[in-house]
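A.B. asks: Give the three-dimensional model of this entry:
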Amino acid sequence: MREFDLEAFLPRFWKALGETLVMTGVSFAAAAVIGILLALWLYASRPGNLLENRVVYAVLNFVINLVRPVPFLIVAIALVGVTRLVFGTGFGPLAATLPLTIVASVAIARVIETNLVAVDAGAVEAGAAMGASPVRVLFTIVIPESLGPMILGLTYIVVALVDATAVAGTLGGGGLGYLALNYGWARFDYTVIWIVVIALVVLVQGLQAIGNRIARSVMH
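C.D. replies: Just a heads-up that it's a prediction; the model follows:
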């Protein structure tokens, strides 16, 4: 085991932590917008729902079911050519945001759709009976009623994204996963690995606590 050098490690750690936060933040922001829009479209176009469209629903459902089961590692490898085309490189934190966004988008779409479907059908029917348009029912009844669970669902996804950024590190994506692999495992420096593990646990716990607090305030 190599002797741990704190002075040399700290700059690498802060850089890796920053890369993890960038990957998580950028991917989550983009995925939240895309995923929520997909979820609203899925919900509204369901058979028998506000804007029923069986073709649209079938296509969206198929695409989400096609992407969702594929492990992030496989998605990232499959999109290396696309990331090179978009970012000029297939490696690094910015390039990793593309597969992270795609995987998170479909996960958010499915989680949010589930929350929307759980809204009391009686409330939706009452809104429609009062003459509200389908779009108004969606934004004034369905979304507000499901907002608390939606925030908890988004919190689950952002935590999963932190885990995925660690996997991205194995593909040269940077971040804490890259630090643990190249400066911990490859050099048999297990102190580095444990510090990274602790940092990830603290980060995840912090994000979960923030999400829980926001959800509680909304539900109250």
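A.B. asks: okay, CA-based contacts and neighbour counts for the rest of this
C.D. replies: Will do.
A.B. asks: so what's Ile143 closest to, chain neighbours aside?
C.D. replies: Leu116 (6.9 Å; Cα to Cα, 6 or more residues apart in numbering).
A.B. asks: again, but for Leu98
C.D. replies: According to Cα to Cα, 6+ apart, the nearest residue to Leu98 is Thr83 (6.8 Å).
A.B. asks: Would you mind measuring from the one you found to Phe9?
C.D. replies: 30 Å (Cα to Cα, to the nearest Å).
A.B. asks: can you check Ile74 too?
C.D. replies: As judged by Cα to Cα, Ile74 and Phe9 stand 31 Å apart.
A.B. asks: can you check Val59 too?
C.D. replies: 49 Å.
A.B. asks: before we move on, back to that, how many residues are close by the residue nearest to Leu98?
C.D. replies: 21 (other Cα atoms under 10 Å).
A.B. asks: ditto for Leu147
C.D. replies: 17.
A.B. asks: To compare against the first, here's the next sequence to fold:
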Amino acid sequence: MKSLFVTQVGLDGFLLAGKQTLIMVSVSLVIGVILGGIIGITLVLTRPGGIRPNHTIYAILNPIVNVIRSLPFIILLVAIIPLTRLIIGSSIGTAAAIIPLTIYISPFIGRLVETSLLEVDHGIIEAANSIGASTFETVWYFLLPEAKSSLILNFTTATIGLIGATAMAGAIGAGGIGDLAINYGYNRYDNAVLFYCVVILVIVVQAVQMLGNYLAKRVRS
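C.D. replies: Just a heads-up that it's a prediction; the model follows:
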């Protein structure tokens, strides 16, 4: 019987999978933070009782965020295949996975940003208004700095969720650790590959969480 620790996938295979996962996570996270930040700030500004209440914008954006967030990633992955093909020209591969990953993570980050900003003491907003700060200045110089620690922790949570999503993206041949685990570990009954993929993902998630906790602590101190 083959040992659990012996696999036909070499070091190069794991390095390539790690590189693909890193590309998917980093690109979709950067885009997701930008889009999610815009979404979250817009929700905070336009909500009833917000700095710039706007019923129309809030009534449209809020349900869209809820709908996308309610979809399991694997279903979203399949549902937007036509859109992915239109943008990338293919529905398979690392680049193709970035489209659904970005659509998946942006509303999630938007909600996290909204939550962080709503936690800021209302007195901060009153202080900004008292000195005649514009809406942009209120957000950039008052809300975001006050919510910095919470934002870091929430972005850490989003990053971890994104890592898990990239693993599921392996189901459509997106590459990465998930693809390695499915195609080589599960389909070829190579338990060693499954074991190593799980270990790698656990280590990466722990490292991301520790880094997020450290940065949030530094910001608070």
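A.B. asks: TM value for the aligned chains?
C.D. replies: Once superposed, chain against chain, the TM-score is 0.95 (TM-score structural alignment, normalised by the length of structure 1); 220 aligned residues with a Cα RMSD of 1.5 Å.
A.B. asks: circling back: return the list of helices and strands in contact with the one helix or strand the residue nearest to Leu98 of structure 1 maps to.
C.D. replies: Secondary structure assignment for Thr83 of structure 1, by DSSP states H and E: helix 80-87. Under the contact criterion of 3 or more Cα pairs under 8 Å, 6 or more residues apart in numbering; DSSP states H and E, helix 80-87 of structure 1 touches helix 93-117.
A.B. asks: moving C-terminal of the helix it packs on, what's the next helix or strand?
C.D. replies: Of the helices and strands lying after helix 93-117 of structure 1 in sequence (DSSP H and E), the nearest is helix 121-129.
A.B. asks: what sits up against stretch 32-48 of structure 2?
C.D. replies: 50-55, 57-58, 61-62, 102-103, 105-114, 117-118, 139 (Cα atoms under 8 Å, 6 or more residues apart in numbering).
A.B. asks: Just the buried ones from those?
C.D. replies: Neighbour-count burial (16 or more other Cα atoms under 10 Å) is assigned, among those, to 53-54, 58, 61-62, 102-103, 105-114, 117-118, 139.
A.B. asks: by how many degrees do the lengthiest helix in structure 1 and helix 93-117 diverge?
C.D. replies: Across structure 1, the longest stretch assigned as helix under DSSP state H is helix 6-45. Put simply, helix 6-45 of structure 1 runs at 40 degrees to helix 93-117, going by axes from the mean of the first three to the mean of the last three Cα atoms, to 10 degrees.
A.B. asks: average gap between helix 6-45 of structure 1 and structure 2?
C.D. replies: Here helix 6-45 of structure 1, set against structure 2 after superposition, deviates by a mean of 1.1 Å using mean Cα distance after the TM-score superposition for structure 1.
A.B. asks: what's the neighbour count on the residue lying closest to Gly50 of structure 2 once chain neighbours are set aside?
C.D. replies: Nearest residue to Gly50 of structure 2 in three dimensions, chain neighbours excluded: Val44, at 6.1 Å (Cα to Cα, 6+ apart). Val44 of structure 2 has 25 neighbouring residues, counting by other Cα under 10 Å.
A.B. asks: Pull up the gap between Thr42 of structure 2 and Ile23 of structure 2, please.
C.D. replies: From Thr42 of structure 2 across to Ile23 of structure 2, the span is 28 Å (Cα to Cα).
A.B. asks: Can you pick out the residue with more neighbours from the two?
C.D. replies: Taking other Cα under 10 Å, Thr42 of structure 2 and Ile23 do not tie; Thr42 has more neighbours (21 against 16).
A.B. asks: Please pull up the equivalent of the more buried one in structure 1.
C.D. replies: Taking TM-score structural alignment, the alignment pairs Thr42 of structure 2 with Trp41 from structure 1.
A.B. asks: Show the end-to-end separation of stretch 68-87 of structure 2, please.
C.D. replies: OK, stretch 68-87 of structure 2 end separation, Cα to Cα: 19 Å.
A.B. asks: what comes up buried for that stretch?
C.D. replies: For stretch 68-87 of structure 2, by 16+ other Cα under 10 Å, it's Ile68, Arg69, Phe73, Leu76, Leu77, Ile81, Thr84.
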